[in-house]
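Visitor: Provided below for reference: sequence and predicted model.
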Amino acid sequence: MIKHVFYCLLLLSILPPTYALAQRRPSGRLAAKPLYRDPTFDGAADPVVIWNKQQKKWFMFYTNRRATDPAAEGVTWVHGTRISIAESVDGGATWSYRDTANINYRPTPQYTHWAPDVVEDAQGGYHMFLTYVPGIFTDWNHPRHILHLTSSDLLNWKYESTLPLITDKVIDASVFRLPDATWRMWYNNERDGKSIYYADSPDLYTWQDKGLALKERGEGPKVFRWHDRYWMIIDKWKGLGVYSSTDLQQWQPQEERLVELPGKGPEDQAIGGHPDVVVQGDRAYLFYFTHPGRTEGTPSAAATIATKRSLIQVAELHYINGKLTCDRDQPTYIQLKPTKHSKKRL
C-alpha cells in the first residue's frame, strides 16, 4: 500500500509540468520552416492564401520570380514571371506545388505578372487583382497596371478589366470588403513616392479612384480586421510597417516593425517582405517572403542565384497592448479551418 501511494505521488509530481507544457503549446500542426520553396525557379514571393471550397484545400498564389534563370540580365529575372499556385491539405502546415494560374490575358508576346490578391464574393465567385507589366524589362521604368480577373475554380482566370486608377504605374492590390458590403482596394502608386492609394467599388467590377490613403513609402499593403480594429501592413524594405485604424481612413503608425531583425530558423535570416495575413477567430498568421541569401537584411541589388532566390515563411501574429507582434523564431502551430466566404470579409 505504501509503495502504491509513493508511485501515485511520484506520478502526480511529474504530470503538472507536462500538462502545463501542453496547455502553453498552441493548437494545430507545426508549420514547416521554411514553409514553402518553389520547385521551378526557387523564387516564391508575394503570397496570398485562400480556401478552395471546391477542392477543399488551401491555395497559395505567389509571384514566381525566375531566380535560377542563368540567362536573365539586369532585373529581367523579376520580369517575365507568372503566378504559381501551391496547395495545402493539412491546414497550412505544409505546402506543395500545384500549377501555374491560367490567366486569360496575353495582349503582348512578353508580359509580367506580379503580386496577386484573391478574394471571394458573397455568391462564391473568386476575383483576382493582378499587377500586369506589358513586357520583360531590364529596368523599372515601365508602365504597370492592375487587372481584374474572375474564376470559378481558382485555376482558370477570365480577364474582366484593367482598373482605371490614378496613374500608369500602380502595383500590389489589397482588396477588403467594407461594413456596408462594398469593397475597397489599396495599392501602391509608384509615381507618388510609392505611397499607398485606394479605390472603392460597389461590386468588384466598377472602381472609382479615391486618391491618397497613406503617405508612407512602401509596397504590398495588406488590410485586415482583428481585435476590433483595422490593420494595414506594408513592406518597408526594412521589415513590415504596421498601421491601425478605426474607420479605414485615418491610419496610426506602430513604432515597431515586424520581421525586421534576422531570424534564427532555417532560411529565415533576412528581412521579411510583402505579406498576407489570414485571420481565424482570435488567431492570425503572417505569411511573408524572404531572400535567405541576403543575410545582412538589406534588399540590395541581387547578383547571384543565392541572393535572388526567395521563399515563403509563416509566423503567428499576437495582439499585445494595442500592438501587433510576432516572433519568427518561435515554432508556429497552424490549423487553418475552411472559411464560408473570403478571408477578406468582415
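Guide: Noted; the coordinates are in hand. Residues are numbered from 1 along each chain as shown.
Visitor: hey, let's count contacts and neighbours off CA atoms from now on
Guide: Fine.
Visitor: and residue 32, how many neighbours does it have?
Guide: 17 (other C-alpha atoms under 10 Å).
Visitor: now residue 34
Guide: 18.
Visitor: Kindly report the same for residue 330.
Guide: Residues near residue 330, counting by other C-alpha under 10 Å: 12.
Visitor: Check the one 4 residues further on too.
Guide: The local packing of residue 334 (other C-alpha under 10 Å) involves 23 other residues.
Visitor: Also residue 327?
Guide: 15.
Visitor: For residue 33, see how far away it is.
Guide: Per C-alpha to C-alpha, to the nearest Å, residue 327 is found 14 Å from residue 33.
Visitor: Can you work out which residues contact both of these two?
Guide: Shared contacts of residue 327 and residue 33, defined by C-alpha atoms under 8 Å, 6 or more residues apart in numbering, are not found at any residue.
Visitor: So residue 299: helix, strand or coil?
Guide: coil (DSSP: H, G, I helix; E, B strand; the rest coil).
Visitor: so what's the nearest residue to it once chain neighbours are set aside up against?
Guide: Closest residue to residue 299 apart from its sequence neighbours, by C-alpha to C-alpha, 6 or more residues apart in numbering: residue 237 at 6.5 Å. By C-alpha under 8 Å, 6+ apart, the contact list for residue 237 reads 218, 271, 273, 298, 299.
Visitor: and which of these is nearest residue 260?
Guide: When these are compared for distance to residue 260 (C-alpha to C-alpha), residue 271 comes out closest, at 5.0 Å.
Visitor: Do I have it right that the closest one meets residue 290?
Guide: Yes. If you go by C-alpha atoms under 8 Å, residue 271 and residue 290 touch, sitting 6.2 Å apart.
Visitor: and residue 306, that's in a helix?
Guide: Yes. Assessed by three-state DSSP, residue 306 belongs to a helix.
Visitor: Count the residues that sit near it.
Guide: There are 15 residues near residue 306, going by other C-alpha under 10 Å.
Visitor: ok, structure two:
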Amino acid sequence: MTKLKFSFVILCVLCAFVVQTSSAQNNTVPKPLFDDPVYHGAADPVIIYNKAKKKWWMLYTNRRASIEDSTVQWVHGTRIGIAESNDGVQWKYVDTANVNYRPDAGYTHWAPDVIEHKGTYHMYLTYVPGTFKDWNHPRVIVHLTSKNLKDWNYQSTLKLVNEKVIDASVYKINDTTFRMWYNNEKDGKSIYYADSKDLYNWVDKGKAIAARGEGPKTFYWQGKYFMIVDAWKGMEVYSSDDLLKWTKQPNRILENPGKRKDDQAIGGHCDVIINNGKAYVYYFTHPGRSKANPAPRGSFDDKRSVIQLAELKYVNGEVVCDRNEPVIIQLKK
C-alpha cells in the first residue's frame, strides 16, 4: 500500500470515529431531562410511543410548584402534562391532556399510567375531587381511553379495595390477562393488586407487598420480573418469577445524591423503558431538597421538581443505577 493510500485510509477511519463520537454526544441525555415550563413541577412520568405522531410522549403529573402556597394545595388542582421527543433525548412541552372526567370543581389529576392494546390507549389515572389544603380526602383510580394520547374519554371508576387509592401501574401478562398494582393508603400505604381480562373489568386481589411505598412500576428484564417502588428514601427494588411472590433486594437505587445538575436529591416515582435490551429509568427529583443544601420549606425551590433519566444495570443479581454516569440513548419505536 502506498503512503498516499495509507494516509487516505487513516483519514477515513478518523472521520468515522469523529462522526460516531459526535453522534454519541448528540444522544447523551441532558441533566435535567425535562423541566415543565408552566409550573416547574413535573413528576410521576410515564413514557409511551405515539404511533400517529411517530414520537415518544411523556405524560406526567404537572404539580403547580410556582404558585404561592404553604399547604399542599400546590400538588392539587393539577392537569396531566405532555412532552414529546423523537429519540428520548431532547423533550419539549406539548400541552396538557384533555381528560373529560371533571365532575368536581377544582378537580385534581395525578400519576397517569398508560398502556396500548389493539390500537387503543388506556390510561389509569388517580382522581381527587377538588383542590385541597390537606391529604384527608378521597382518591380513586379512573379508567380512560384514547386514540391519540391527548383526548381522553372516561370509561369507569375502578372498584378497588377502598376510595383512598393512588398510583396505578398496569402490566400486560398476555392478550387476555392484565395486572394492576396500586397504593392502598388506608393500609399503611402498602401495594395492592387487581386483575382484568379486558382492561375494563377489574377484580381486586388484595395485598401484593406488605411494605410502605407508592408509585409501583413493573417490568420484565434479565429473565425475570421486577417492581420498583418509591419508598421516599430512594427506590426499593423487588423481583419475582411469577408476578405474585416478590423478593426485595438489599439495596435501594436512586437514594444517594447525584453530582450532576438538579440531581442531588432522592429519586421518586418512576417509569422504566426496556429498549434495545437496555433498561432506562425515568424518575423525578426535587432539586431544592438535597440534604447538603436544602431550600427553605415551602419555597419555590423546595417545591420545584424535574424529570431525570438514568440507565439501570444488572450486577451480581441486583438492579443498580449510577445516576452520575452519562446516558446515551436513542429510543426505537
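Guide: Ah, there it is. Since the structure is predicted, the reported quantities are computational estimates derived from the model, not experimental observations.
Visitor: just to revisit the earlier point, which PyMOL command selects the buried ones in the contacts of residue 237 of the first structure?
Guide: The buried residues among these can be selected in PyMOL (16 or more other C-alpha atoms under 10 Å) with this line:
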select buried, resi 218+271+273+299
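Visitor: Out of the contacts of residue 237 of the first structure, which is nearest to residue 69 of the first structure?
Guide: residue 299 (19.4 Å).
Visitor: Please, where are all the strands along the stretch 151-300 of the first structure?
Guide: 156-162, 170-177, 183-189, 195-201, 208-214, 219-226, 229-235, 240-245, 252-253, 272-280, 283-290 (DSSP state E, counting those that start in this stretch).
Visitor: The longest one vs strand 219-226, what angle?
Guide: Using axes from the mean of the first three to the mean of the last three C-alpha atoms, to 10 degrees, the direction of strand 272-280 of the first structure lies 20 degrees away from that of strand 219-226.
Visitor: what does the fifth one give?
Guide: Here the directions of strand 208-214 of the first structure and strand 219-226 differ by 90 degrees (the same axes, to 10 degrees).
Visitor: In the second structure, what residue corresponds to the residue nearest to residue 299 of the first structure?
Guide: Using TM-score structural alignment, the partner of residue 237 of the first structure in the second structure is residue 232.
Visitor: And residue 168 of the first structure, by the same measure?
Guide: Under TM-score structural alignment, residue 168 of the first structure pairs with residue 163 in the second structure.
Visitor: hang on, isn't its match packed against residue 142?
Guide: No. Residue 163 of the second structure is beyond contact range of residue 142, at 11.2 Å (criterion: C-alpha under 8 Å).
Visitor: Compare these two (neighbour count), which wins?
Guide: For residue 163 of the second structure and residue 142, the more surrounded residue by other C-alpha under 10 Å is residue 142, and the numbers stand at 20 against 17.
Visitor: Average offset of the helix or strand harbouring the more buried one relative to the first structure?
Guide: Assigned by DSSP states H and E, residue 142 of the second structure belongs to strand 140-146. Here the mean offset of strand 140-146 of the second structure against the first structure after fitting is 0.2 Å, by mean C-alpha distance after the TM-score superposition for the first structure.
Visitor: Quick one: list the elements packing against that strand.
Guide: If you count contacts as 3 or more C-alpha pairs under 8 Å, 6 or more residues apart in numbering; DSSP states H and E, strand 140-146 of the second structure packs onto strand 120-128, strand 151-157, strand 165-174.
Visitor: Let's see that with 6 Å instead.
Guide: When contacts are defined as 3 or more C-alpha pairs under 6 Å, 6 or more residues apart in numbering; DSSP states H and E, strand 140-146 of the second structure packs onto strand 120-128, strand 151-157.
Visitor: In the first structure, which residue range corresponds to the first one?
Guide: Counting by TM-score structural alignment, strand 120-128 of the second structure pairs with residues 125-133 of the first structure.
Visitor: Can you tell me what sits against that stretch?
Guide: 111-114, 116-120, 144-152, 171 (C-alpha atoms under 6 Å, 6 or more residues apart in numbering).
Visitor: Would you mind listing which of these are buried?
Guide: 111-114, 116-120, 144-151, 171.
Visitor: circling back: how about the match of residue 168 of the first structure, what does it touch?
Guide: 138, 139, 140.
Visitor: Tell me the counterpart of residue 57 of the second structure in the first structure.
Guide: Residue 57 of the second structure maps onto residue 59 in the first structure, by TM-score structural alignment.
Visitor: now swap in residue 137 of the second structure and tell me
Guide: So, by TM-score structural alignment, residue 137 of the second structure is matched to residue 142.
Visitor: now swap in residue 244 of the second structure and tell me
Guide: Per TM-score structural alignment, residue 244 of the second structure is aligned with residue 249.
Visitor: Tally up the residues packed near that match, please.
Guide: Neighbours of residue 249 of the first structure (other C-alpha under 10 Å): 12.
Visitor: Give me the distance from stretch 178-185 of the second structure to the chain's centre.
Guide: Relative to its chain's centre, stretch 178-185 of the second structure lies at 15 Å (C-alpha atoms, centre = their mean, to the nearest Å).
Visitor: With stretch 321-333 of the second structure instead?
Guide: The answer for stretch 321-333 of the second structure is 15 Å, by C-alpha atoms, centre = their mean.
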